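[1] Sequence and predicted structure, then a few things I'm wondering about:
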Amino acid sequence: MMAKSGLHVLSSESVQIPWFDSIFADIGDEQSLSQSLSTFSGHLKNVMDIRSQSTNQSLVLLDEVGAGTNPLEGAALGMSLLESFADSGALLTIATTHYGELKSLKYSNNAFENACMEFDEVNLNPTYKIIWGVPGRSNAINISEKLGLPSTVVSHAREFYGADSAEINEVICAMEKFKQMFQESLYQTQHHLLFSRNLYEKLLLARRKVMEHGTVQRYRKMKEIAEAAAMARSALHKKVLQLRTYKTQSSRPTRANEKPLLNSESKQSTEKTSPHLTASRNSSGIDIGKPSVSVLKKDKLPEVGDRVHVSTLRREATVLRVDPAKEEIVVQAGNMKLKLKFTDINA
């Protein structure tokens, strides 16, 4: 009824609320002097009306089913009525009873379940907490004693009640305590399980963030390395082009008595095709604009380790290797190793 009214239902997670087409109730004392109805007759009339109108989608509430008559007959009639409602008379039937026979239905029919109201043994008051799986027990004698019934009457009542009945009540009481302990342990376990689940989800989230951060950092490092490699390749390519230009220019022989003459038109063409020759110095600060004439003599070749003057670079270099047959020489000029012709150096 709370759910159908739009109210929040006090329950644990993942609860399914059944949908009832009708709700029927037999609660209270329906005895009537005008209609010559006793308590039993009044209850029975209501139960008959409910049985004729209820469907397999109905909710039926019965208070003290089978009460108001001989306990044995009332219990037998109550058991039969409850089994009838369980078979096809209602989707859910909730009944209260003080009959032990009705409490035993659970152990012979799986359609039934016991439940009781928790009772405070110290204050002799109900706590209004439902304990599932445990049949309720009567506290009439204890409540009567609390209400001030003479002790002699209470003592005689306990004697009349009998030891067997007292033992049954003790067993039920032990079951209630065990059920309470189980419920408390179950609640603590569920609480710890929920806490562990939340902690596990937080750890998964942190792990995912760490992995994402690591992926981003690796991508950034790879990008930086790729950019640095691209810049290095570009710089190396430029150096190779410069060295090839130097080698091409230095391998052209120049006669000592011939002066290079360039008119304005040929000079512009040279500047367009060879920009490295128009600059006075390259990126290393080397003057490469005006190659000089070699005066190296074949009968006086330098040896490894000698210092020679490279006319195309206009600087000193150290001899690393000499090849008289090919008229080539390998020198070290700073960080550069150059293979030159004899005509490119001065002794």
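    Received the coordinates, thanks. Residues are numbered from 1 along each chain as shown.
[2] Every contact and neighbour count from this point should use C-alpha atoms.
    Fine.
[3] Helix or strand: which one has residue 135?
    For residue 135, there is no host helix or strand (DSSP states H and E).
[4] can you give me the helices in the protein?
    39-53, 71-84, 100-103, 140-146, 151-161, 163-250, 264-273, 275-278 (DSSP state H).
[5] With respect to residue 109, which of the ones you listed lies nearest?
    Closest approach to residue 109 among these is made by helix 71-84 (8.8 Å; Cα to Cα).
[6] want to compare, so here's the second one:
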Amino acid sequence: MNDRIYHVLEYKKIIEQLAEQASSSLGKEQAKKLKPSTDVDEVRKWQKDTDEAAHIFRLKGHVPLGGVSDIRPNIKRASVGGMLQPEECMDVASTIYGGKQMKKFIEEIEDVEIPIMLELVEQIVPLSDLERTIKNRIDENGKVMDGASEKLRTLRSRIRTFEGRVRDKLEGWTKSKSKMLSDAIITIRNDRYVLPVKQEYRGNFGGIVHDQSASGATLFMEPQAIVELNNSLQEAKVQEKHEVERILIELSERIAADEGFLYQNVEVLAQLDFMFAKARLGKDMRGAMPGINDQGIIKMRQARHPLIEEDEVVPNDVDLGEDFSSIVITGPNTGGKTVTLKMVGLCSLMAQSGLQIPAQDGCEMTVFDNIFADIGDEQSIEQSLSTFSSHMTNIVDILSKVDHKSLVLFDELGAGTDPQEGAALAMSILDDVVSRGARVIATTHYPELKAYGYNREGVINASVEFDIQTLKPTYRLLIGVPGRSNAFEISRRLGLRENVIEKAQEHMGTDSKSVENMIASLEESKRGAEKDYEEAENLLQEAQDMHRELEQKWADFEAKREELYKKAEEKAQKAIEKARHEAEEIVSEMRQMKNQADMKEHEWIEARKMLDEAQPELAKKQVKQDKQPKAKQTQPELQVGDEVKVLSLDRTGHIAEKVSDKEFQVQLGIMKMKVKAKDLEFIKREEPLKEKPMATVKGSSHHVKPELDLRGERYDEALRRLEKYLDDALLAGYPKVSIIHGKGTGALRNAVEQYAKKHRSIKSSRSGGMNEGGGGVTVLELG
């Protein structure tokens, strides 16, 4: 990819934003060098890097990258024998410390899988001895400490002694000879202590003149009496300087000895800072990690242009490369066609750079070898080229390079020349690019291209919606519907006389009118189809949930029945064994009785009774109460709101709507269904004005429902809402609440379950039952 495409799609602005997110110059340098990759495996690796960093941000909220700086110039100078200054040595120690902190921070994370991060921090070498050596010799202000060596401690003690003696002597003169001084102060000239003596009194002091004032009235003199003291002081300072240099050279040699490890640490910290910068940028854009494929497939859900404020841009869905490889967008100016074009191109560059894209989770992006764009007026005054010539020069260059691994973006294809010739040329250019297997998105004004998608395989029309009522574009992309002219409708809304509009319509050809009518019909049909599809999807989801729950219920019933059968058999077996044992005892006694001639009648009766009682007491099958015939009871006339039982399903619900005298719409959990009146049994009717109010948080007028609907929310926003809702529910005293997250990818369900495990006020969590929403709901027990 060339630099021109980065300029046209404003990729460099994204890089500038990325560099601002870096915490150190190391990360900024990495960000500024970032370019999209054309290797699929490398792009996937980059995306995983960013995703791991984003997970850590969501979990921890921060990263300890403070104190890290680019110490590579310091390391290089030390390695060639140079002496580092105290501040440079401290930068090395601070970076070593920053690396240790980062290593510890990453290794202590247990709640997420971060193999890439762990592998990186394994390469950080602590170098604690070098850090300790530097910090024991240089303080936080970048000054070599007295304790850096015994000799330095002695020299600085001597310096302080000499300075004290010099100042004492000079202060005595400032008091006793203040009239001879321009000012009663001690000052320094040429690194020696002096007094500001008036010109006329220089003979009273003797000694050395080091400087004089601009007027010559004041001489800065070192009195003869302190020359020797000043000499001793200067000698001690020279010795101190040599000792400090010796210490710094020793530290520089230590740093040079660990040159390899230091370079390695810097490279790892630069990579970590860069990864977290990408994650911060993704968070600011509310971005998501796209799946990466090499089949030329793009699936973007609620995608936004990353350089337009979120409250000013309309999210759109874009599909390309699966059912069709080319999109031709028609519609009015300022309708958002060019923004859509640039959004797809820029998001492709970002995805191939390992950056998250501003869209919902579940997006798919592909890896292109080249992205070409012909966008905007690029005519060259120097070359005396017209708009058409400028565009055509660019298109000729594109056609010479495009292949099946290319994305081509054409803005106002064929514009700037005769409409008929321009339209014909545009169709020919599109045919050529499409035939090479490239992915193409083109915008145009030409009405001839409105039917282009119907005549070409792999090509689909699209348009940007326009609201006739407000006379403004909605910026909503409509795939499958070509744009239509709104000139007559707009003119009518703006007050143009009807007879003028009618005459204009007469000038239009029959074919043009038919096309416009066809487009209008398609738009209406598409809107209706989208609504029906959404309702069908909801019903299908509910039916699938109910089917799964019924299957589970049936399996539970079968298991329970088998268990009961087994228990009954065991009980019967025990009863038979008991009876057999008692029968044997009775028979034995009867044999004994038989040998006794004087056996009484009542003894025989008692023996017979014992034998009868020894029969096994097997439970008789009970007829269910509800299966017994009973008198038919009359029930009141059913009304909306009544609690009823659906006999065929053996489930209870509420009447939501009366369809007719013989049919009602019944709310069963999350599902509504039409039921015949004869299949309903009245249970009860709530008294009016006695409904139990929703729980209210103490000290607030805010009502808290026993359920929270998170469907459609992004990950971060969902967790924020969940946290606030649980606080309110606990204050309201709910024993349990339901969190509705839907099926989807399972990301929200997993997030709710993970959050529930860590919340100290949540006793347990489970999936909802058949009447509670099934797998699309998590029920939390509070306490």
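    Here it is on my side, so go on. The structure displayed is predicted, hence computed values, not measured ones.
[7] Any idea what the TM-score is?
    Here the TM-score for the pair of chains, by TM-score structural alignment, normalised by the length of structure 1, is 0.62; 262 aligned residues with a Cα RMSD of 3.7 Å.
[8] okay, the helices of structure 1 in JSON lines with mean neighbour count and distance to residue 64 of structure 1 next?
    Putting the helices of structure 1 into JSON lines (neighbours: other Cα atoms under 10 Å; distance: least, Cα to Cα, whole Å) gives the following:
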{"stretch": "helix 39-53", "mean neighbour count": "17", "distance to residue 64 of structure 1": "9"}
{"stretch": "helix 71-84", "mean neighbour count": "16", "distance to residue 64 of structure 1": "9"}
{"stretch": "helix 100-103", "mean neighbour count": "18", "distance to residue 64 of structure 1": "11"}
{"stretch": "helix 140-146", "mean neighbour count": "13", "distance to residue 64 of structure 1": "15"}
{"stretch": "helix 151-161", "mean neighbour count": "12", "distance to residue 64 of structure 1": "21"}
{"stretch": "helix 163-250", "mean neighbour count": "13", "distance to residue 64 of structure 1": "19"}
{"stretch": "helix 264-273", "mean neighbour count": "11", "distance to residue 64 of structure 1": "114"}
{"stretch": "helix 275-278", "mean neighbour count": "16", "distance to residue 64 of structure 1": "112"}
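[9] got a markdown table for those helices, with distance to residue 113 of structure 1 too?
    Putting the helices of structure 1 into a markdown table (distance: least, Cα to Cα, whole Å) gives the following:
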| stretch | distance to residue 113 of structure 1 |
| --- | --- |
| helix 39-53 | 21 |
| helix 71-84 | 12 |
| helix 100-103 | 9 |
| helix 140-146 | 24 |
| helix 151-161 | 27 |
| helix 163-250 | 14 |
| helix 264-273 | 102 |
| helix 275-278 | 100 |
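[10] To residue 339 of structure 1, which of these lies closest?
    Of these, nearest to residue 339 of structure 1 by Cα to Cα is helix 163-250, at 8.0 Å.
[11] Against structure 2, what's the mean shift for that closest one, could you check?
    Superposing on structure 2 and averaging over aligned pairs (mean Cα distance after the TM-score superposition for structure 1), helix 163-250 of structure 1 comes out at 2.6 Å.
[12] quick check: angle from that helix to helix 151-161?
    In terms of direction (axes from the mean of the first three to the mean of the last three Cα atoms, to 10 degrees), helix 163-250 of structure 1 departs from helix 151-161 by 80 degrees.
[13] Which among the helices of structure 1 is found nearest to residue 345 of structure 1?
    When those are compared by Cα to Cα, helix 163-250 sits nearest residue 345 of structure 1, at 9.7 Å.
[14] hang on, the earlier thing: between the helices of structure 1, which one is nearest to residue 340 of structure 1?
    Residue 340 of structure 1 lies closest to helix 163-250 among the helices of structure 1, at 7.3 Å (Cα to Cα).
[15] can you give me how far that closest one is from the chain middle?
    Taking Cα atoms, centre = their mean, to the nearest Å, the mean C-alpha location of helix 163-250 of structure 1 is offset from the chain mean by 8 Å.
[16] No further questions, thank you.
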